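Q: Provide a 3D model corresponding to the input given below.
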Amino acid sequence: MTDSIEHAMSPQDCLVALMIAVSASDENIRTTELLKIESAVAILPIFDGYDTDRIKAMSTLIFDLFDQEDGLDALFGLLRAHLPERLNETAYALACDVAAADGSLADTEIRLLEEIRDELSLDRLHAAAIERGARARHLRA
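A: Prediction:
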């Protein structure tokens, strides 16, 4: 199943897979994170026309990859192959939103965000602005 998904991944699939990876990175996928992923797919223009049934396929892909020793490298390889560079900041913003959705960041989420930032070759200042925006959007009273 992984091979057929790999060859058919759209840029939107990459964004969804990355959000799921961030949610799964601390081995505790929270309802708030799942709702954040679902709402992003439902309302953001980048996902117009996206088949929401693909979310399950991307979840399976991520869980399969994370069961492998080099799963994160494989995920980054898929991103390099299927995510246009123009969507790198979008991908990072979505990843940060999912990480911040539950109001706390686990060390594993922080490390994964650092690796994503590096993998996507984001300027440190731009990444900091994205991170600050995510933090501001998810503050609790």
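Q: going forward, measure contacts between C-alpha atoms and count neighbours the same way
A: Will do.
Q: Excluding sequence neighbours, find me the nearest residue to residue 102.
A: Distances taken as C-alpha to C-alpha, 6 or more residues apart in numbering place residue 32 nearest to residue 102, at 5.7 Å, with adjacent residues excluded.
Q: Spell out the secondary structure type for the one you found.
A: Under DSSP: H, G, I helix; E, B strand; the rest coil, residue 32 falls in the helix class.
Q: That one contacts residue 99, doesn't it?
A: No: assessed by C-alpha atoms under 8 Å, residue 32 is found out of contact with residue 99, at 9.8 Å.
Q: Sequence B follows; please return its structure for comparison with A:
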Amino acid sequence: MSPTTPSLSPQDALAALMIAVSASDENMRTSELLAIQQIVNYLPVFAGYDTDRLRQLAQTVFDLFEVEDGLDALFGLIRDTLPERLNETAYALACDVAASDGKLGETELRMLEEIRHELNIDRLHAAAIERGARARHLTL
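A: Sure thing, here's the model as predicted:
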């Protein structure tokens, strides 16, 4: 970790992953931002989290996306910070953000695949998580 990269809490790691999924296609949609905000405001894993950190965290993610190997650095920070027992939670949150706008582009799909790989999410578990996200975000 470089001197300019802030240290992350496990909650920061979860939020950074959601921000990264939203930003992966270079178009952070309002529905994705609202999904992140709702997740942070309501899920127990974010109890006591200072939501004012999201802006700084988003800038950190954007800065990492601008440098060579920045995505690898982001995943390194997340792996170093996030307890392994929260890996499936992290993937579920990433899927919820990706599905929140009703569209999954190729870039977001590749990002989700990379997250699965980096967090060692079993393919069968990943399929169940993805199906749940899809079901939660269907519209009439």
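Q: Count the neighbours of the residue nearest to residue 102 of the first structure for me.
A: Residue 32 of the first structure has 16 neighbours, counted by other C-alpha atoms under 10 Å.
Q: Residue 59 of the first structure now?
A: Neighbours around residue 59 of the first structure, by other C-alpha under 10 Å: 18.
Q: quick one, what contacts it?
A: 17, 20 (C-alpha atoms under 8 Å, 6 or more residues apart in numbering).
Q: separation between it and residue 86 of the first structure?
A: Plainly put, residue 59 of the first structure is 24 Å away from residue 86 of the first structure if you go by C-alpha to C-alpha, to the nearest Å.
Q: What of residue 109 of the first structure?
A: 24 Å.
Q: higher neighbour count, the two?
A: residue 109 (23 against 8).
Q: The more buried one sits in which helix or strand?
A: Per DSSP states H and E: residue 109 of the first structure is located in helix 107-119.
Q: Check the mean deviation of that helix from the second structure.
A: By mean C-alpha distance after the TM-score superposition for the first structure, the fitted helix 107-119 of the first structure averages 0.3 Å away from its aligned residues in the second structure.
Q: OK, contacts around residue 26 of the first structure?
A: Going by C-alpha under 8 Å, 6+ apart, residue 26 of the first structure touches 106-109.
Q: If we use 10 Å, what do you get?
A: For residue 26 of the first structure, the contact set (C-alpha atoms under 10 Å, 6 or more residues apart in numbering) comprises 99, 105-110, 112.
Q: Repeat that for residue 139 of the first structure.
A: With C-alpha under 10 Å, 6+ apart, residue 139 of the first structure has these contacts: 100-104.
Q: Quick one: map it onto the second structure.
A: The alignment partner of residue 139 of the first structure in the second structure, by TM-score structural alignment, is residue 138.
Q: now swap in residue 10 of the first structure and tell me
A: Checking with TM-score structural alignment, residue 10 of the first structure has residue 9 as its match.
Q: Give the burial count for the closest residue to residue 19 of the first structure other than its chain neighbours, as a bare number.
A: Nearest non-adjacent residue to residue 19 of the first structure, counting by C-alpha to C-alpha, 6+ apart: residue 95, 5.0 Å away. Neighbours of residue 95 of the first structure under the rule other C-alpha under 10 Å: 30.
Q: Let me know the helix or strand that residue 95 of the first structure is in.
A: Here residue 95 of the first structure is assigned to helix 88-100, by DSSP H and E.
Q: hey, where'd the helices end up in the first structure?
A: 2-8, 11-24, 31-43, 54-66, 71-82, 88-100, 107-119, 124-137 (DSSP state H).
Q: looking at the ones you listed, which is buried most?
A: helix 11-24 (a mean of 25; mean count of other C-alpha atoms under 10 Å).
Q: between that helix and helix 71-82, how many degrees?
A: Put simply, helix 11-24 of the first structure runs at 160 degrees to helix 71-82, going by axes from the mean of the first three to the mean of the last three C-alpha atoms, to 10 degrees.
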